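# Predicted structure and sequence below. I'll ask about it afterward.
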Amino acid sequence: SSSKKRIRKNIWKGKGRSAALKAFSLGKSLYTGNSKSLF
């Protein structure tokens, strides 16, 4: 399991980090702003 964590960390440090930040900000804006229109 430790190897999986290491791989996950490497992905997070690499190009996955920017994508994760983008997705997080997008989800945050959707959750805060357009939550009423979604539901």
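Structure received.
# drop to CA atoms for contacts and neighbour counts, all remaining ones
Noted.
# List the buried residues for the host helix or strand of residue 6?
Using DSSP states H and E, residue 6 sits in helix 2-13. Within helix 2-13, no residue is scored as buried using 16 or more other Cα atoms under 10 Å.
# A further structure is provided below for comparison with the first:
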Amino acid sequence: MACQAIRRGGVFIASNLHKHMNKRMTSLLSAWRGRATRMK
């Protein structure tokens, strides 16, 4: 459930501030993937 909201927010932010948030989004996605892997 949270993943969908995060993805929508990420896409919205990326479309508006792609240049500035690109690096942060990459780090956030990698961190979320690591957490999701551990959660499962």
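Good, I have the coordinates. No experiment lies behind these values; they were computed from the predicted model shown.
# sorry, back to before: can you name the residues of structure 2 that the helix or strand following the helix holding residue 6 of structure 1 overlays?
Towards the C-terminus, the helix or strand next in line after helix 2-13 of structure 1, according to DSSP H and E, is helix 15-32. On structure 2, the counterpart of helix 15-32 of structure 1 by TM-score structural alignment is residues 20-37.
# And the matching stretch, what's buried?
Those would be 21, 25, for stretch 20-37 of structure 2 by 16+ other Cα under 10 Å.
# Let me see the residues that make contact with the helix holding residue 6 of structure 1.
In this structure, residues lying in contact with helix 2-13 of structure 1 by Cα atoms under 8 Å, 6 or more residues apart in numbering are 17, 20.
# go on, stretch 21-33 of structure 2?
So stretch 21-33 of structure 2 is contacted by 10, 13-14 (Cα under 8 Å, 6+ apart).
# Just the buried ones from those residues?
Going by neighbour count (16+ other Cα under 10 Å), the contacts of stretch 21-33 of structure 2 have 10, 14 buried.
# Could you dump the contacts of stretch 21-33 of structure 2 into a markdown table and include secondary structure and distance to residue 24 of structure 2?
Shown next, in a markdown table, are the contacts of stretch 21-33 of structure 2 (DSSP: H, G, I helix; E, B strand; the rest coil; distance: Cα to Cα, whole Å):
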| residue | secondary structure | distance to residue 24 of structure 2 |
| --- | --- | --- |
| 10 | helix | 10 |
| 13 | helix | 11 |
| 14 | helix | 10 |
